[in-house]
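Peer 1: Just the structure for this:
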Amino acid sequence: MSQNSNRMPLIDALKAVAALLVLLNHFSSYGPLAEAARQAFPGIFGWFFEYGRMAVQVFLVIAGFLAARGLSSQGQALDVSPLPLIWKRYLRLVVPYLAAIGLAIVAAAIADHWLDDDAIPARATFLQWLAHATLLHGVLGFDALSAGVWYIAIDFQLFALMALLLWSGRTRIVAPALVLLVASASLFWFNRDASWDNWAIYFFGSYGLGAAAWWASDRKQLSAWMGVILTIAIAALIVDFRLRIVLAVAVALLLGFGRRSGLLEQWPNARPLAFLGQISYSIFLVHFPVLLIANGLYARLGLDSTASAMIGLILAWATSIAAATLFYRWIESPEASRRITGALGWLFGNAMIIARRVPVIGTLLPRRT
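Peer 2: Here you go, the predicted structure:
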């Protein structure tokens, strides 16, 4: 997260709303609480179940918008090696992500004693955990240990692909053209084939629209660039209409015009939305373990009324926000993340020193020169 002085209220608001919609989608999808809620209120909970997941498009577009700002603010090629940037992104995502996976494993073990439901992940194996740690669980076909964790792997893939494309471009004109070319390929072909949904190329259309919105908002020919974005998107929708792409286009246009007009840094001035936007990644990570425990308790206590189900969901929602607040402070915030990565680096360094002193292991490790 950036510091408060550099925050963008419009992006915070979009992230807050998107995070809550993803949370409500999962609350409408998993366990007896979700089933009871959908039976009692089929309209609203059915809508969350069917359409809440589309809020992920908001995160994809915003991620592309911010990646363009960080990697190529003027549409220039990346003139440094992308590998350190990719590694930094990996650490930024994985430190809180692995902590949340640990919470999900514990919550699943507890809920499994109280409830027999398909929503509870099976007991984690070491290979499954390792696949999650390397963000390869979807690609390798491992069952997810928590809901929504596929997105973290995709986010990392998208950033890495963006960095590599900008680095490959080498010149100011070619670099953004490569991004738009790959985004167009995604919109016209790959995003229409669900067999690609474990790979960045499936989602790069939305990500590229976000990047294009950043570049368009910083150019004199705003109308021309926005016209290119709209032409590509509309043509892709004519070929195959997808509501998720409509949402992505709308968010990209909102961000582009918002930055150009100054609204991006000024509106909406609402502290609750700013706060929820700041902790949105933590909400995304911790709400599923909370939901598992809530469903387990609901079954354990033998509750089955509509009122008890709704109270359970409301308490789970409030607990998710509270848990995300603490998780952000202790795990995800820049200060906490630096402390954790520093401690891990210290432990790894000392482990290497100790290993070198062990005769058998020391012969296998490289020596300092």
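Peer 1: From here on, just use CA atoms for contacts and neighbour counts.
Peer 2: Fine.
Peer 1: All the strands of the stretch 201-350 of the chain, in order from the start?
Peer 2: Remark: no strands are assigned in the stretch 201-350 of the chain by DSSP state E, counting those that start in this stretch.
Peer 1: which residues sit in contact with the closest residue to residue 137 other than its chain neighbours?
Peer 2: Nearest residue to residue 137 in three dimensions, chain neighbours excluded: residue 131, at 4.7 Å (Cα to Cα, 6 or more residues apart in numbering). Taking Cα atoms under 8 Å, 6 or more residues apart in numbering, we find residue 131 in contact with 137, 140, 142.
Peer 1: just those now: which is nearest residue 357?
Peer 2: Closest approach between the contacts of residue 131 and residue 357, by Cα to Cα: residue 137, at 35.3 Å.
Peer 1: one more to line up against the first:
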Amino acid sequence: MSTKQPDTKLLSIDILRGIAALAVCFFHLTGSTGLSKNTVALGKYGFLGVEVFFVISGFIIPYSMYKAKYQFSLFGRFLAKRLLRIHPPYLATLLMTILLIYLVRRPYMPSWPSMISHVFYLDQLFHYESISPVFWTLVIEIQFYIFIGLCFFIINNKSTALFVGFIQILLLIFYLNNWGNLFGWIGLFVLGMILFRFKYLQLPKFVFWTLIFQCALLIGYKIGIAESIAGILAVLYINYISIRSNDKAWVKPLLFLGTISYSLYLIHWELGRTVVAIVRHIPVLGGFELFRVLIGVLSSILLAFIGYRLIEKPAIQLSKTIPLKTK
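Peer 2: Presented below is the predicted three-dimensional model:
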């Protein structure tokens, strides 16, 4: 009996996505209230998982559009498909976060306009503080979906000169932009877009590395050296690492993390940190900070798996009902 072979490129990216989500989770949980500076220092670079997410999106979204032979006439379908994929888990997490704020920190309840703006990813536009520190990246992602849906025809164009000119314009906007919107982070997405163009469309190797180097320098200047290094490492990983089988023992747990990475990213802030705070009261063991963090991470993974099965997986199936491929 023959089975369909998994896409080795997607296996590699799923693993990278899982590692990035785990890094962000560890970063936030080691920074939980009541933990020492030494424990905080252990996870201080975990925030770079967000930068890796942005590079992955810059690569994988154009890749999926390319495979589907996306055309501008499919823009509405494309957005609907992406929203159905990410919105139900986000909405469930938003409601859970608001409920926890009401039960635990009632004086700090967000206003109704703030909550409504969050539902539609408009909180940045109206300058409302993010209800959860993990939500801001979803606003950036939604902006990227709109952007890439409108501009994919340039990325997909046969003209190398047009593509390079487009990248230069994006990097100029990135250099001039000081706002917390997509264009304040576009350099990381551009890394992924350049890599996509190099691997699947015409882009000379010299041009590829020149653009990557230019982009890395600008990210280092605008955002930070660590962020630039994280972006370059993500590019190198996607370009050179290929997982050829999902049957190996060491691959399966990493793929599992990749599968639940979105739910893990959403859930860990409120629920994971709550577990860390509760475990503190366990006799003897609760005094060990790393034990508290470990239980918080494992609990976050478990809760993310439950969230994936109950909410995210049905959302994925629902998004698949919207065909993107052209006949």
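Peer 1: Which of the contacts of residue 131 of the first structure fall within helices?
Peer 2: Judged by DSSP state H, those include 137, 140 as members of helices.
Peer 1: Just put the contacts of residue 131 of the first structure in TSV and tack on neighbour count and distance to residue 209 of the first structure.
Peer 2: Formatted as TSV, the contacts of residue 131 of the first structure follow (neighbours: other Cα atoms under 10 Å; distance: Cα to Cα, whole Å):
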residue	neighbour count	distance to residue 209 of the first structure
137	22	27
140	12	28
142	14	30
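Peer 1: Pipe the contacts of residue 131 of the first structure into CSV and attach distance to residue 210 of the first structure per row.
Peer 2: Conversion of the contacts of residue 131 of the first structure to CSV gives the following (distance: Cα to Cα, whole Å):
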residue, distance to residue 210 of the first structure
137, 26
140, 28
142, 30
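Peer 1: Just the closest of the contacts of residue 131 of the first structure to residue 81 of the first structure, please.
Peer 2: Checking the contacts of residue 131 of the first structure against residue 81 of the first structure with Cα to Cα, the nearest one is residue 137 at 26.6 Å.
Peer 1: Matching residue 355 of the first structure against the second structure, which residue comes up?
Peer 2: Using TM-score structural alignment as the criterion, residue 355 of the first structure maps onto no position in the second structure.
Peer 1: I figured residue 355 of the first structure was touching residue 361, is that so?
Peer 2: Yes. In this structure residue 355 of the first structure lies within contact range of residue 361 using Cα atoms under 8 Å: 5.9 Å.
Peer 1: Which one's more surrounded, these two?
Peer 2: More crowded of residue 355 of the first structure and residue 361, by other Cα atoms under 10 Å: residue 355, with 16 against 12.
Peer 1: who does the longest helix along the first structure touch, helix- and strand-wise?
Peer 2: Using DSSP H, we find that the single longest helix of the first structure is helix 82-114. Using 3 or more Cα pairs under 8 Å, 6 or more residues apart in numbering; DSSP states H and E as the contact test, the elements touching helix 82-114 of the first structure are helix 150-169, helix 280-300, helix 334-357.
Peer 1: now the longest one: how far from the chain's centre is it?
Peer 2: Going back to what we said before, that points to helix 334-357 of the first structure. For helix 334-357 of the first structure, the separation from the chain centroid amounts to 26 Å (computed by Cα atoms, centre = their mean, to the nearest Å).
Peer 1: Likewise for the first one?
Peer 2: Put simply, helix 150-169 of the first structure sits 13 Å off its chain's centre (Cα atoms, centre = their mean).
Peer 1: any idea how far the counterpart of residue 303 of the second structure in the first structure is from residue 347 of the first structure?
Peer 2: Superposed on the first structure with TM-score structural alignment, residue 303 of the second structure falls opposite residue 323. Separation of residue 323 of the first structure from residue 347 of the first structure (Cα to Cα, to the nearest Å): 28 Å.
Peer 1: Looking at the two, which is more packed in?
Peer 2: Using other Cα under 10 Å as the criterion, residue 323 of the first structure and residue 347 rank with residue 323 on top: 17 against 12.
Peer 1: if I read this right, that one contacts residue 286, doesn't it?
Peer 2: Yes. Applying Cα under 8 Å, one finds residue 323 of the first structure in contact with residue 286, separated by 7.0 Å.
Peer 1: The residue nearest the centre of the second structure is in what secondary structure piece?
Peer 2: With distances taken as Cα atoms, centre = their mean, residue 53 lies nearest the centre of the second structure, 3.6 Å away. Under DSSP states H and E, the secondary-structure element containing residue 53 of the second structure is helix 48-67.
Peer 1: Name the surrounding residues that touch that helix.
Peer 2: Helix 48-67 of the second structure is contacted by residues 13, 17, 19-24, 137, 141, 148, 152, 156, 188-196, 226-227, 230-231, 234-235 when judged by Cα under 8 Å, 6+ apart.
Peer 1: So what's the gap between it and the chain middle?
Peer 2: 8 Å.
Peer 1: With stretch 66-79 of the second structure instead?
Peer 2: Distance of stretch 66-79 of the second structure from its chain centroid, counting by Cα atoms, centre = their mean, is 21 Å.
Peer 1: Buried residues in that stretch, which are they?
Peer 2: For stretch 66-79 of the second structure, a neighbour-count test (16 or more other Cα atoms under 10 Å) marks 66, 70-71, 74-75, 78 as buried.
Peer 1: That stretch: end-to-end distance?
Peer 2: Start-to-end, stretch 66-79 of the second structure (Cα to Cα) is 15 Å.
Peer 1: what's the average per-residue distance for the helix holding residue 53 of the second structure once overlaid on the first structure?
Peer 2: Superposed on the first structure, helix 48-67 of the second structure shows a mean distance to its aligned partners of 1.3 Å (mean Cα distance after the TM-score superposition for the first structure).
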